[in-house]
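Undergrad: Make a model of this:
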Amino acid sequence: MDDLPQWALPKLASPQVELRRRADGATILANALPLGSYPRCLGDLLVANAAARPDQVFLGERTAGPHSPWQTVTWAQALTRVRSLAQALIDLGAGPERPLLLLSGNSIAHALLTLAAMHVGIPAVPVSVAYSLVSRDFAKLELISQQITPGVVFVEQRKPFIPALEAAGLAALPLICGDASPGSPADPGPRARTVERYESLLSLAPSDEVDRRFAQLGPDTIAKVLFTSGSTGLPKGVLNTQRMLCSNQAALARVWPFLGEDAARGRVPVICDWLPWNHTFGANFNFNLILMHGGSLWIDAGKPGPGAFEATLANLRERSPTLYFNVPRGFELLVPELEADAELRERFFANLDLVFYAAAALPQRLWTRLEQLAIAARGQRLLMVSAWGSTETAPCSTAVYWPIERAGVIGNPMPGTEIALIDNGDKQELRVRGPNVTPGYWRDAQLSDAAFDEFGFYRIGDAGKLADPTRPELGLEFDGRVSEDFKLSSGTWVHAGKLRLQAIAACEPLVEDCVLAGHDRAELGLLLFPNLAACRELAGLDRAATAQQVVSHELVRAAVSRALAAHNRQHPSSSTRFARAILLADPPSIDANEITDKGYINQRAVLSHRATLVESLFSDDRDALTVGTVDCS
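TA: Here you go, the predicted structure:
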C-alpha cells in the first residue's frame, strides 16, 4: 500500500484510548478525549440554525419523480413550520404518553412533524414502511400500535395505508396526511376519525403552550421511540432521550472536529441520503449530524434495490455530498456506475470529505475499487470509515477517525462512552456504558432491567477484539454476534458472522445473503439467497424466468458449486467447510421476521421458519430436496 498516493484528510482527532482492568478480569476501554458539554435538546439546534443561517436550505426533496424540481425548506422556514405543527399535535391530543406514529418514509413532512413532536415533548415513533405496505398480515404494525398507544398517525398518502390502519387498530385515531382535501370528512367505515391535511396545519398560530412545553424539555425527555429492526428477535421499542441524541453528536464532533470548524467558516455538511428514519443510522447519525452542524440534507427517494437505484443516481448527479453514507449493498450498486460514468464520478468526489459504510463490513474488493476511483478523480486517497453501535446507543458506541487500510475496524469508544470486553467462550463480548445509551424500552421494565449488567453496561450481544493488543489506540475489530455462533456435534465452535461473509464473497455476485446451519450436527450447511439478476444473466435467462427456474438452472448451480468447492479447499476444517448447500427460491419473509426492510437477515428466524428444509438439507435422502441443491465437494 506504500506506493499509493497520500490521503486527502479532513481534520481529525488523534486516536488515544485509556485501558484499565476491572477486578473481575474485564477490560474497560475509554476515549482519552473528554466529552465536554452538549446541547439540552435537538430543538435548541433548530432554533440556533434558524437564527444563524435562516436562508440556507435545510431539507430538499423531489416529490414527482427522480427528475422533478427540488422542493426545499430553509432553516428559518423549518422553525416556523415546526412550531405550527407542534400546536397541531397538541390540539389533536398527542402527548408524552400518546406519541406521534409516522408510517410513511423519509420526506420533508416526516422530518418537520418529527421535529415538531420532539419540540413539545411528544415522542416521535417512525415505523418501517414495509410493516404497512409490504407485510401481508400487518402483525408487526399491530404489535407496535398496541405497545405505543399513539395519539396521532401520519401518512404521506392515505389510500395505500388504509388496510394497514384498519388491521392494526389505528382507524379511529386522528390522521395527518399529505393528500387529504381541505375540509375532507372522516374516512367512511365503522369508526370515524379526524383527517387533517398536512399543508393546512402549517398556517396554525402557535400558542404560549408550545413555548412552555419547549422550555420544559430536558436531557431525560423521551425524543423518540425507535423499534429495533428485528435482526435478533421481535421489534422492541427503544427509548431515545434527548441526552442520548445530543451527547452522541457532541462526541462525534470531538473526533471529527472538521465538522464544526468547517461550519464555522461557512462550509456546512451536505448529505444526499436514502437511509430510512425508522432506523437509528439514518435518523440519529445522519439527520442529527445535519442538525448539529447546520448543514443541508437532500432526501434521496431511491434506495439500493431493483428499480429504485436510478433515483439515487439522478440525485447524486445534481447534489455533490461532503459526506456519503451507505450500506455495503448500496456501494455494490454505486461503484460500477462510478466506474462507467465519468461525469457522475466527478460530481460524486468533487466535495467529498469521507465515505462512511455501516450495517456490515464493506467487502475488500469494493473498498479497493472505491479507493481507485477516488485516486482517479482527485489524485488522492479518500478516507473511508465506519462505526459500531445499535438503536440502543443512539447509534454510535465507537467510531473510526483515522485512516485505515481495510474494512472490519470499528474504531475507538466515543468520548464519554466506555466499552467493556468480557470473556465469553473463545470470544470477547462487548458491552457499553455512557450518556448515549438508552435507559430502557417503552413500557417494559422487565426487558429494560435484563438489558444491563450489574455494572450498568448495556448487553449489546456483539463480540469484538483489539485490532492490535499492543496498540489499543488502533481500535476494535468486529467479531460477530455472540448469539449467532454455535457448536458442531464435535464441540467445535462455528463463528457464523465471519463465515457468512466468506460464503457471500466466495459466491459473488450470485449470492446476496446466506444463513449457516449445523448446530449440533457433524458438518456445516448453507441456505443461500440468490442474486436473481446476476443468476439470470449467467444462465442466459430473461426477466420472466421464475426464481425456481433460476435456482435449478444447471449453470447457476455449477457456478455456485465451484465457488464453494474453492472455499473448501482453502478452509478444510469442519468448522469452516461447507458440506451441504441449497439455493432458495423463496426470498426471506418480513412477516416471518426473516429480514428487515434494510436487508438484515435474522439467522435464527430463517432457521426456525425453514426448519423442515434444514432437516431435508441434512438428510441422507437427497431426494427429499426439490430444486437448488448444490454440490460442495
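
Undergrad: going forward, measure contacts and count neighbours with C-alpha atoms only.
TA: Fine.

Undergrad: Residue 441 is in contact with residue 237, correct?
TA: Yes: between residue 237 and residue 441 there is a contact at 5.4 Å, judged by Cα atoms under 8 Å.

Undergrad: dump the residue contacts of the closest residue to residue 518 other than its chain neighbours.
TA: Distances taken as Cα to Cα, 6 or more residues apart in numbering put residue 524 closest to residue 518, at 4.8 Å, once the chain neighbours are dropped. Counting by Cα atoms under 8 Å, 6 or more residues apart in numbering, residue 524 makes contact with 488, 516, 517, 518, 574, 575, 576, 577, 578, 579, 580.

Undergrad: Then residue 9?
TA: Residue 9 touches 353, 382, 383, counting by Cα under 8 Å, 6+ apart.

Undergrad: Also residue 63?
TA: Residues counted as contacts of residue 63 (Cα under 8 Å, 6+ apart) are 70, 71.

Undergrad: Spatially central residue for the protein, please.
TA: In the chain, the centroid-proximal residue (Cα atoms, centre = their mean) is residue 281; its distance is 4.4 Å.

Undergrad: For the comparison step, fold the sequence that follows:
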Amino acid sequence: MAGKAPPQPAVDVEHREDDSLILHCPLPLGPVAQSLCHLFDEVTARGPDAAFMKQRDDDGQWRSITYGEAQRAANGLAQWLIDEGIGFGDCVAYLSEPSIEHGIAAIGIQRCGAAIAPVSPAYSLSSVDHAQLRQCVSSINAKVAIVDDADRFGPALHSISDLGIRIIARQGALDGLDIARWNDVIATQPGPEVAVRMAKIAPNDLARIIYTSGSTGSPKATPQSHANLTITIAQCEALNLLDFGGERPQLLEAMPFSHIMAGNFNFNNVIAAGGTIWIDDGKPTPALIGKTIRNLQDVSPHYAISVPLGLSMLCDAFEADAELNRKFFANLKFIGFGGALLAPSVKSRLESLSVQARGEAVPIYSFYGATEYLFGTLKYWTGGSSDTIGLPLPAIDLKLVPLGDRFEMRVKGPTLMPQSGYLGSPEASVELFDEEGFYGTGDAVRFADPDDPSAGLIFAGRLSEDFKLASGTYVQVEALRQNLLNACRDVLAEAVICGLNQEYPTALVWLKGADKEAAKSALTELIPKFNAAQGGSARQIGALFIQDAPPSFDAGEVTVKGNVAQRVVRERRSADIQAMYEGLDRPALLHFGPGGQRNGRS
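TA: Now for the predicted structure:
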C-alpha cells in the first residue's frame, strides 16, 4: 500500500510530586480546517465527479452520489433549514441508519450553522416505550427530525409528535403528521445566506451531538464543536493515517453514524482524503455478516475498522475464500479495532491472512476513545500485545493518577467537550472534570513496559465496574470477564461478573447454543480448569447462573453499541445473584465454591 507510514511512537512524560504522571505527544498537530463543510467544499472543488457515498437500493444495486451532487443537495437542505428559522445553536436530529441522505444531512445541517444529532435507530426501532428517544430529542430541543422511511419509523415519530418537531422523510407518510419530502427539501434553491452562514462558523460553534451509549445510565447529549471534528482530522494527518499515496480511499462502513468511530472518525476522515464511503447493510452478527461478505466482493477497502467480534467473523470468511481474502487485503493500509480487547488469536489470524494475500502483515492499530473526548490514545505502530491502547494523540494530554498497581486515566485536549458538560443534563455533568480541567475517563491503565513509556498503555478495566470482595481484594471485572469468555469461548456468549462484598466472584451467563444440558456439562469441566490456572480468589469463578431471559434493551441492560451494561444487569437481576451465594439448588445454577472446584450441587 502506497503512502507514508506512521511515525515511531513518541511520548513525553512529566513526573509530579503527588506521583501522578502527565503524558504528552510531542508530534506537531498541523493545519486545522475552519469546519468540516469548508473542508468538504475544498475536496469537491478538486474532484466534483468523484464518488462521495454508495449504498444498495431496494433492488440490491449500488446507487451513488458524487461530491458535487452532495454539495448541491446539502446547500438546498441548508437553505430550507434557514427558511424554517434554524440557525446557530439549533439542533437537527437524524433518526435513521447510515445512508446517503444521512451523509448529505451531516454536511447540509452544519452549513446553516446548526448541529446534526444522530440518534441511535435502536431508540426508535428496538424500543417499545420510546422513552430514550424522547429524552434524546428533548434534551437538545431539536427543531427538526429526519428519517429515511416515515412508515418504518411511524411509532417513533408519533411518540415525539407533541414536541413540536418538524419532520423530513425520504419516503412514507403518516396520518396526522405533516411531513416534508426529502427530495423537495434538497431541491430548495440556495440563496446567498448559506455562504454567509458558513463564513460565520467559528471553531467553538456547535457542530454535532453524539449521545453516550447508556452503559452508565440514560444516554446524554455530548456537544461537539467544529474544532473538535477538524482537530481529529489534523491528528490523523499528523500520524499519516490519511496518506493513501494519492489514491481516493474506499471504506466499507457498517457502524452507525451515531457512534464516534463511524460518525466522526470515519466519516470526517474519508471526506478529508477525498474518498468514498460504501454503506454496509451487514453487521457483525451471525444473521447479517453474510451481507458484509457480499459487499466485500465489490469493494477493496483502503482501511478497515471494526469491533473485535466483527474481525473474528471476517477471519472465518477469509479462511474459507482465498479470493475474497486477496481482495480485502489488496489496498488495505491498516486494520483498526476499538470498543473491546482484540483476542491474540484473532490478531494472529489477521496477520497470517494478510501475509497469504499480499506477502506481508498489514498493521493492526488499536483506537481508544469516548464520546466526551473523541480519541485519547491510538496504537499506531506494529508490535506489542493486542491489549495495548497506544499513546496520546497530538495535542492530547493524559493524566495518570496512581491507583494500586494501576493508574486512573484522565484526558485533556482540544477535542474534549466543553466543561459546561452534557446538553440538558446539568446534574450528569457535575464532577466530570478535575481541578485542572482533565476529564475522568473512569478507566484504568498500566504501562506495557514500565521501563519504556513509548511502548504504550494497556487497558486495565473500568473503575465503575470493578468492586471489592469481602476480603477487601479488588475484582478487575473486565479482565476476569474476558478471561472467562476466552476459556469458555465455545459455550458462553456473554457474562456479567458479580460478587460485591462477597467471598468470591460469580457470573450471570448467556449461552451460545440452545442445549443447556450440554453446556452445563462442558462448563462443569471448563470452570475448574479455568480456576486452577488463575492466581487468587479475585480471579476465580465460584458459581455460574445461566440466564434464559436475554438482556433487555428498554431496561438499559444493553447499550446502543450492543454491549451488556454490567452494573444495570447486576441491579436488575440481584435475586439471581443472591441465589448464587445462598447455595440454592436451581437447574440453571452451577456451584464451584470458593476454591473453584465443583461441589456437587446442581
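
Undergrad: what about residue 590 of structure 1, how many neighbours?
TA: Neighbourhood size, residue 590 of structure 1 [other Cα atoms under 10 Å]: 20.

Undergrad: That one - nearest residue in space that isn't next to it in sequence?
TA: Using Cα to Cα, 6+ apart, the nearest residue to residue 590 of structure 1 is residue 596, at 6.2 Å.

Undergrad: Counterpart of the one you found over in structure 2?
TA: Structural alignment (TM-score structural alignment) places residue 596 of structure 1 against residue 559 in structure 2.

Undergrad: does its match really touch residue 217, like I thought?
TA: No: look at residue 559 of structure 2 against residue 217 with Cα under 8 Å: they stay out of range, at 9.5 Å.

Undergrad: Give me the more crowded residue out of these two.
TA: Of the pair residue 559 of structure 2 and residue 217, residue 559 is the one with more neighbours under other Cα under 10 Å, namely 23 against 15.

Undergrad: list the contacts for the more buried one?
TA: Counting by Cα under 8 Å, 6+ apart, residue 559 of structure 2 touches 213, 214, 215, 553, 565.

Undergrad: now residue 86 of structure 2
TA: 112, 114, 143.

Undergrad: Ok, residue 369 of structure 2 next?
TA: Contacts for residue 369 of structure 2 were tallied using Cα under 8 Å, 6+ apart; they are 375, 376, 377.

Undergrad: Make TSV out of those residues and add secondary structure.
TA: As requested, the contacts of residue 369 of structure 2 are arranged in TSV below (DSSP: H, G, I helix; E, B strand; the rest coil):
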residue	secondary structure
375	strand
376	strand
377	strand
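
Undergrad: can you pick the most crowded of the residues you listed?
TA: Ranked by the number of neighbours (other Cα under 10 Å), the contacts of residue 369 of structure 2 place residue 376 first, at 27 neighbours.

Undergrad: now residue 278 of structure 1, nearest residue through space, not along the chain?
TA: Using Cα to Cα, 6+ apart and skipping residues adjacent in sequence, the residue nearest residue 278 of structure 1 is residue 126, 4.8 Å away.

Undergrad: Looking for the alignment partner of the one you found in structure 2.
TA: In structure 2, residue 126 of structure 1 lands on residue 118 (TM-score structural alignment).

Undergrad: Kindly report the same for residue 294 of structure 1.
TA: Matched by TM-score structural alignment, residue 294 of structure 1 corresponds to residue 274 in structure 2.

Undergrad: That match against residue 246, yeah?
TA: No: between residue 274 of structure 2 and residue 246 there is no contact under Cα under 8 Å: 9.7 Å.

Undergrad: Counting neighbours around each, name which of these two comes out higher.
TA: More crowded of residue 274 of structure 2 and residue 246, by other Cα under 10 Å: residue 274, with 26 against 11.

Undergrad: The more buried one: what's it in contact with?
TA: Contacts for residue 274 of structure 2 (Cα under 8 Å, 6+ apart) come out as 43, 52, 248, 249.

Undergrad: so where does it fall, helix or strand?
TA: Residue 274 of structure 2 is part of no helix or strand, with elements assigned from DSSP states H and E.

Undergrad: repeat for residue 463 of structure 1
TA: Per DSSP H and E: strand 458-466 holds residue 463 of structure 1.

Undergrad: equivalent range in structure 2 for the very next helix or strand once past that strand?
TA: Sequence order places strand 476-481 as the next helix or strand after strand 458-466 of structure 1, per DSSP H and E. Strand 476-481 of structure 1 corresponds to residues 457-462 in structure 2, going by TM-score structural alignment.

Undergrad: Measure the mean distance from that stretch to structure 1 post-superposition.
TA: Taking mean Cα distance after the TM-score superposition for structure 1, the mean distance separating stretch 457-462 of structure 2 from the aligned residues in structure 1 is 0.9 Å.

Undergrad: rewinding a little: which of the contacts of residue 9 of structure 1 are buried?
TA: Among those, those buried by neighbour count (16 or more other Cα atoms under 10 Å) are 353, 382, 383.

Undergrad: Go through these and name the one nearest residue 333 of structure 1.
TA: Checking these against residue 333 of structure 1 with Cα to Cα, the nearest one is residue 382 at 18.8 Å.

Undergrad: Need the counterpart of that closest one in structure 2.
TA: Matched across to structure 2, residue 382 of structure 1 falls on residue 362, judged by TM-score structural alignment.

Undergrad: mind listing what that match touches?
TA: Per Cα under 8 Å, 6+ apart, neighbours of residue 362 of structure 2: 329, 332, 333, 334, 335, 351, 354, 355.

Undergrad: do that again at 10 Å, thanks
TA: Shown in contact with residue 362 of structure 2 (Cα atoms under 10 Å, 6 or more residues apart in numbering): 1, 303, 329, 332-335, 350-355, 382.
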